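Visitor: Mind looking at a prediction? Sequence and model below.
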Amino acid sequence: MTTLYLWRHPKPNAAKYRCIGQTDLTVNRRKIKRLANKIARFARYHKLPKVIWVSPLLRSRLVGEWLAARGFICHVDSRLMEISFGNWDGKHWDDIDKAQIDAWCADFANFAFDNGESLTEFFTRVKDWLASFDEKSPEKTSPKLIVGHSGWITAATMIANHQAVPTDPANWSKAIGYNELRVLEIS
């Protein structure tokens, strides 16, 4: 059993009304430092290893870099990236063809974003990362501190709860808040 401490990254700049998956947005330096300090205090209080896992996207990676400068080991892993919306990524929602959005909702699990990934492919990537800690060695089962993305955290939560890839958008959970912590047990 591995415990995951998953924090959603700080609120990025210029994300409002945009389809943001792997679009690499900047984040205010104070917000990065605030979350990093919160994680460092949490790790110290709970006597957790000073190891952080982050995605390569700035809104996650910069928190890891700040912690690394203060003695943490920082692992950057592309499997922790948010879902890729392909050609939609970064666009304002109003600029995406309504018929395409309807097609996505009609085939929520398998809709193939041009130059992106389907929700099913995304779940496979998340499962792959989670499975990398299945072995019984201490470094594989020790608690993990992670700065991630809302969709990734939602997918990991569903996987941990043995839920299938949702086929209906109504079965997708509300987004976790910026800087919010979610704790998962992975067995």
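Guide: Now that the structure is in, tell me what you want to look at.

Visitor: contacts and neighbour counts: CA atoms only from here.
Guide: Noted.

Visitor: ok, and what's touching stretch 55-67?
Guide: Judged by C-alpha atoms under 8 Å, 6 or more residues apart in numbering, the contacts made with stretch 55-67 from elsewhere in the structure are 9-12, 22-27, 32-33, 35-36, 40, 52-54, 73-81, 147-149.

Visitor: Flag every buried residue along the helix or strand encompassing Asp128.
Guide: Taking DSSP states H and E as the definition, Asp128 sits inside helix 119-131. Of the residues in helix 119-131, those scored as buried under the neighbour-count criterion (16 or more other C-alpha atoms under 10 Å) are Leu119, Thr120, Glu121, Phe122, Phe123, Thr124, Arg125, Val126, Lys127, Trp129, Leu130.

Visitor: for comparison:
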Amino acid sequence: MEVYLIRHTRLDIEPGICYGQTDIPIAESFLQEAEMVRSKLSLDLDGYRAYSSPLSRCRRLAEHLQLTPLTLDPRLMELHFGDWELKAWDDISPGSLRSWTADFVEQRCPGGESYRDQFDRGVAFWQELCQTPADQVFVVTHAGLIRTLLAYVLDTPLDKSLRLSLDYGSVTKIRFRQDVPIIDYINR
């Protein structure tokens, strides 16, 4: 089984704004970026499964790539930043931000979730995925979720996963050799 973890394309939002599960519109460059993503994939139209975060930035990319049938799975959503959603990072109380960043793995954002919460739902998705193998699996999702899945596959501490650079429209490939996940590439 080959699993392609695909990060959504760029968004139409000002830099410095906190967003996670808010449905942000895609940037005007979507078509060009989506075609770049397509060029990175080897789409075998037989024997594949496709999943996407239900947020439009992921769903629209999956639809553009003609990944049908497509299963929308809320476990693939980005971290829920709760009360901080759509606030400028600079406008968030420095004390609250310091408290959260000191232990973002376990500390929940006010009204939101922790990185561990995101990890747990990502792992639940991954384990279910591994129970129903296919030749190819395409997962269109978010950087945070991809990082948590890579931390799980690599058995790496969650706080270290933020060291992984994942560009908009990037593809990460994991294949299985005798039920062992092998990472072929990250952020291509």
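Guide: Looks like it came in fine. In this text, all values refer to a predicted model and were calculated from it rather than measured experimentally.

Visitor: Superposing both, give me the TM-score.
Guide: The TM-score (TM-score structural alignment, normalised by the length of structure 1) is 0.82; 177 aligned residues with a C-alpha RMSD of 2.5 Å.

Visitor: contacts for the helix ranked longest in structure 1?
Guide: Using DSSP state H to define each element, structure 1 has its longest helix at helix 29-45. Residues external to helix 29-45 of structure 1 that are found in contact with it (C-alpha under 8 Å, 6+ apart): His9, Pro10, Lys11, Pro49, Lys50, Arg59, Leu62, Val63, Gly64, Trp66, Leu67, Asn179.

Visitor: Can you name the residues that contact the first one?
Guide: The reference is to His9 of structure 1. Applying C-alpha under 8 Å, 6+ apart, we find His9 of structure 1 in contact with Leu35, Arg59, Ser60, Val63, Val147, Gly148, His149, Tyr178, Asn179.

Visitor: Now do the end-to-end distance for stretch 83-101 of structure 2.
Guide: Counting by C-alpha to C-alpha, to the nearest Å, you get 16 Å between the two ends of stretch 83-101 of structure 2.

Visitor: What range does it cover in structure 1?
Guide: When stretch 83-101 of structure 2 is aligned against structure 1 using TM-score structural alignment, it corresponds to residues 87-105.

Visitor: cool, stretch 115-130 of structure 2 as well?
Guide: In the comparison with structure 1, stretch 115-130 of structure 2 aligns to the range 119-134 (TM-score structural alignment).

Visitor: Look at Trp7 of structure 1 and give its secondary structure.
Guide: Using DSSP: H, G, I helix; E, B strand; the rest coil as the criterion, the local structure at Trp7 of structure 1 reads strand.

Visitor: Now the residue minimising distance to the centre of structure 2. Nearest residue, chain neighbours left out?
Guide: For structure 2, the residue whose C-alpha lies nearest the mean C-alpha position (C-alpha atoms, centre = their mean) is His142; its distance is 2.4 Å. When the adjacent residues along the chain are set aside, His142 of structure 2 lies closest to Arg7, with 5.2 Å between them (C-alpha to C-alpha, 6 or more residues apart in numbering).

Visitor: Am I right that that neighbour is in contact with Tyr168?
Guide: Yes. Using C-alpha atoms under 8 Å, Arg7 of structure 2 makes contact with Tyr168 at a distance of 5.8 Å.

Visitor: Alright, I will stop here.
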